[in-house]
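# below is the structure, and that's it, no one-letter string:
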């Protein structure tokens, strides 16, 4: 039986979302094939091997339960956790499954540490994780691969307000102001008029050292789950129906004024085009294991790239598992298939 370290929590603003995803992965993992080793990372960055009740994970109670401080042995290919309780004990494992969202987990940092130590990483590696977190560079590579992308312009922190205003005018209102590197729409603002730009820029720069001004794309957002390495499996395409605003952090996790339709209410031929575009982007950005590719579908039928989530939300009700369920993979089978992309039984 293979031992799989499941990393959860993390130092990012998406800590609580990671707890929900990891709880689902740990709960539904096939215990006849895999033995999970839960390692929670606190908001302060401490690594804790957790041996308690899984139901204490989603609300954060796990930190008050049975935990042993630990760290990763960096001896290449030892695949060992060092327990820091004074016992000198170690815990061997076969692979690592990061279930961390946002910075310091989804951006290639943890993946780099694991790869340095020779640990097989389930999911995207260093390069793809870093590229997909970077909205500017991922768009440039997608465009080179032949996929349409929004018009945009990147600016470093310290750019004067006049320069931002001039570019915003050329892009046209409404537009989006985004941190170049952030997840779950943190720091993203829809700007409808010039007087809103300065505050939106402050919010974006609070989340990253660079921001992106990006044109608003008419139509609606669609997503496609992709699974695999050389041979790819794609899930059903889903559709986000918005009644107001945009799909920000609150809407993503509450759906107060929005709805998600899976499969999307679009013609079969357009679904096939979106699935093909998702695979093109997945390969262009060097993804492996699994990822969710998000795009826009305009009223004229154009497919335009938005972003890739290399560790998408992973509860039993999240978009990625729902897309794969609609394609015939239940949650337990999906987790096994994802692990199999890196680990042979």
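Ah, there it is. Bear in mind that the values here come from a model prediction, so they are computed numbers and not experimental data.
# CA only for contacts and neighbour counts going forward, please
OK.
# please enumerate the strands of the stretch 51-200 of the chain.
67-72, 80-83, 90-92, 95-98, 152-156, 175-179, 189-191 (DSSP state E, counting those that start in this stretch).
# okay, those strands, which one's buried deepest?
With neighbours taken as mean count of other C-alpha atoms under 10 Å, the strands of the stretch 51-200 of the chain reach their highest mean count in strand 175-179, at a mean of 26.
# who are the packing partners of that one?
Where contact means 3 or more C-alpha pairs under 8 Å, 6 or more residues apart in numbering; DSSP states H and E, strand 175-179 is packed against strand 189-191, helix 197-205, strand 210-215.
# C-terminal to the last one, what's the next element?
Past strand 210-215, further along toward the C-terminus, the next helix or strand under DSSP states H and E is strand 220-228.
# what residues does the helix or strand that comes right after that following strand touch?
Using DSSP H and E, the helix or strand that directly follows strand 220-228 along the chain is strand 232-242. For strand 232-242, the external contacting residues (C-alpha atoms under 8 Å, 6 or more residues apart in numbering) are 220-227, 257-265, 271, 274-275, 279, 319, 323-327.
# just want the angle from strand 232-242 to strand 220-228.
Note on geometry: by axes from the mean of the first three to the mean of the last three C-alpha atoms, to 10 degrees, strand 232-242 and strand 220-228 are set 160 degrees apart in direction.
# so what does the following helix or strand past strand 232-242 touch, helix or strand wise?
Going down the chain from strand 232-242, the next helix or strand is helix 249-254, by DSSP H and E. Judged by 3+ C-alpha pairs under 8 Å, 6+ apart, helix 249-254 is in contact with no other helix or strand.
# check the offset of helix 249-254 from the chain's centre.
Its chain's C-alpha centre and that of helix 249-254 lie 15 Å apart, by C-alpha atoms, centre = their mean, to the nearest Å.
# any buried residues in that helix, and which?
For helix 249-254, the neighbour count (16 or more other C-alpha atoms under 10 Å) marks 249, 251, 252 as buried.
# how close does the second one sit to residue 58?
Residue 251 sits 19 Å away from residue 58, going by C-alpha to C-alpha, to the nearest Å.
# show me what contacts the residue nearest to residue 341 when sequence neighbours are not counted?
Leaving aside its chain neighbours, residue 341 sits nearest to residue 289 (5.5 Å; criterion: C-alpha to C-alpha, 6 or more residues apart in numbering). Neighbouring residues of residue 289 by C-alpha under 8 Å, 6+ apart: 122, 123, 124, 227, 228, 229, 338, 339, 341, 342.
# which one of the residues you listed is nearest to residue 31?
Ranked by distance to residue 31 (C-alpha to C-alpha), those are led by residue 339 at 12.7 Å.
# got another one to weigh against that:
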């Protein structure tokens, strides 16, 4: 009597979220959405929640999937969880709980889905850790993550690739400390309104819209609370904010671009800040798809793919552009780990393009599992 063939083990995914950054709650919301979408018939799932203080903890995936904004309060990773660590053992990567007696609840994991936003997660640091322990992971590698997170270095890379962008200046920490007057003078020539931004932060945290020079010192100090390096960008009056989601191609195939979407603020002085992104009562509309003609959509898509490739991005990226009144398209930025909440543009664009949220999560895991570890 022949035996039935044994079932191949399901890949084990470790979802990592939280983190020691100002975007900690956003990461928690993103993780809850992703955890509800992962197909448990195809994947086994574990969770690591990183507290706001940077401590790694084991988290019950069912508990994490229920994280939500409650009474206006955003979720966070609790401080009292059991410690967690990733270690390499021969050709396997192990996820372990850390107890007084040593390691416990040890499982081999195949792929990491990091949903950390901001410093210490989106900036190449955790990607470096995954590389060190031989673990495949969703998204861009160390260099693309680090450069994409730093708005200054990103603009330098885009310029080197010949991609069009707006005017800007950088105020480095030593410039501001040595001579504030000279640092402010370096901004002369930028057209108002100006947008003062932390160089290495996301979710529009720490950004101030400035309409006159006397507002600049306070805006710069506000940005410096999140990052000592500050980017000041010239406002582009009358521009449309058009975004495109990009997925890496399988193997050596060309990256794929979604239909495009548009962010429309309901008042002229408003901009797409943190509250507008994550609190739905704010005065913002997301037009998905955007009301654009075929030619403009193609040009935005082509620029998005060119940006993705110029940065050496992998897996996923959201490219934000400005469309000027004369039709010219400029790159604003690339986000190598865009949000996945129910309000987020990235999954909504792919849903409109024909890839559902669960299928998008599965595609990202598939891309990560197919690529090799090490240099590539």
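Nice, I can see it. None of these values were measured; they are calculated from a predicted model.
# for the two chains, what TM-score is obtained?
Once superposed, chain against chain, the TM-score is 0.94 (TM-score structural alignment, normalised by the length of structure 1); 344 aligned residues with a C-alpha RMSD of 1.9 Å.
# and the buried ones among the contacts of strand 232-242 of structure 1, selectable in ChimeraX?
Buried subset of these, written as a ChimeraX selection, criterion 16+ other C-alpha under 10 Å:
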select :221,222,223,224,225,226,227,258,260,262,263,264,271,274,275,279,319,323,324,325,327
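# next step: the contacts of strand 232-242 of structure 1 restricted to helices.
Among those, the residues falling in helices (DSSP state H) are 271, 274, 275, 279, 319, 323, 324, 325, 326.
# among those residues, which one lies nearest to residue 12 of structure 1?
Closest to residue 12 of structure 1, out of all of those and judged by C-alpha to C-alpha, is residue 319, at 21.0 Å.
# do I have it right that the closest one meets residue 325?
No. The pair residue 319 of structure 1 / residue 325 is not scored as a contact, 9.8 Å apart, by C-alpha atoms under 8 Å.
# OK, contacts around the spatially most central residue of structure 2?
Relative to the mean C-alpha position of structure 2, the nearest C-alpha, by C-alpha atoms, centre = their mean, is the one of residue 337, at 2.3 Å. Listed by C-alpha under 8 Å, 6+ apart, the contact partners of residue 337 of structure 2 are 115, 116, 117, 122, 139, 316, 317, 318.
# residue in structure 1 paired with the fourth one?
So the one you mean is residue 122 of structure 2. By TM-score structural alignment, residue 122 of structure 2 lines up with residue 106 in structure 1.
# neighbours of that match, how many?
30 (other C-alpha atoms under 10 Å).
# now swap in residue 162 of structure 2 and tell me
Around residue 162 of structure 2 there are 11 residues (other C-alpha under 10 Å).
# what's the match for it in structure 1?
Match for residue 162 of structure 2 (TM-score structural alignment): residue 146.
# aligned partner of residue 193 of structure 2 in structure 1?
For residue 193 of structure 2, the residue aligned by TM-score structural alignment is residue 174.
# residue 195 is in contact with that match, correct?
No. Under the criterion of C-alpha under 8 Å, residue 174 of structure 1 makes no contact with residue 195, lying 11.9 Å away.
# comparing the two, which shows the higher neighbour count?
residue 174 (16 against 10).
# which residues does that one contact?
Residue 174 of structure 1 touches 190, 191, 192, 193, 215, 216, counting by C-alpha under 8 Å, 6+ apart.
# aligned partner of the third one in structure 2?
Matched across to structure 2, residue 192 of structure 1 falls on residue 211, judged by TM-score structural alignment.
# next up, the contacts around that match.
Residues counted as contacts of residue 211 of structure 2 (C-alpha under 8 Å, 6+ apart) are 192, 193, 194.
# next one: residue 355 of structure 2
Counted by C-alpha under 8 Å, 6+ apart, residue 355 of structure 2 has zero contacts.
# so what corresponds to it in structure 1?
Under TM-score structural alignment, residue 355 of structure 2 pairs with residue 329 in structure 1.
# for residue 251 of structure 1, see how far away its match is.
26 Å.
# which position in structure 1 aligns with residue 151 of structure 2?
Under TM-score structural alignment, residue 151 of structure 2 pairs with residue 135 in structure 1.
# isn't its match right up against residue 177?
No. The criterion here is C-alpha under 8 Å, and residue 135 of structure 1 misses it with residue 177 at 11.5 Å.
# which neighbours do the two have in common?
Shared contacts of residue 135 of structure 1 and residue 177, counting by C-alpha under 8 Å, 6+ apart, come down to residue 212.
# still on that earlier bit, let me know the closest of the ones in helices among the contacts of strand 232-242 of structure 1 to residue 285 of structure 1.
Among these, and counting by C-alpha to C-alpha, the member closest to residue 285 of structure 1 is residue 279, at 10.0 Å.
# hang on, isn't that closest one packed against residue 225?
No. Using C-alpha under 8 Å, residue 279 of structure 1 makes no contact with residue 225, being 9.3 Å away.
# circling back: roughly how far apart are the match of residue 355 of structure 2 and residue 294 of structure 1?
20 Å.
# also residue 5 of structure 1?
For residue 5 of structure 1, the distance to residue 294 of structure 1 (C-alpha to C-alpha) stands at 28 Å.
# can you check residue 249 of structure 1 too?
Taking C-alpha to C-alpha, one finds residue 249 of structure 1 at 15 Å from residue 294 of structure 1.
# can I get the buried residues of helix 249-254 of structure 1 in a markdown table including distance to residue 24 of structure 1?
Listed next are the buried residues of helix 249-254 of structure 1 as a markdown table, based on distance: C-alpha to C-alpha, whole Å:
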| residue | distance to residue 24 of structure 1 |
| --- | --- |
| 249 | 20 |
| 251 | 21 |
| 252 | 17 |
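# now for residue 262 of structure 1: what does it line up with in structure 2?
By TM-score structural alignment, residue 262 of structure 1 lines up with residue 288.
# how about its match: what's its closest non-neighbour residue?
residue 261 (4.7 Å).
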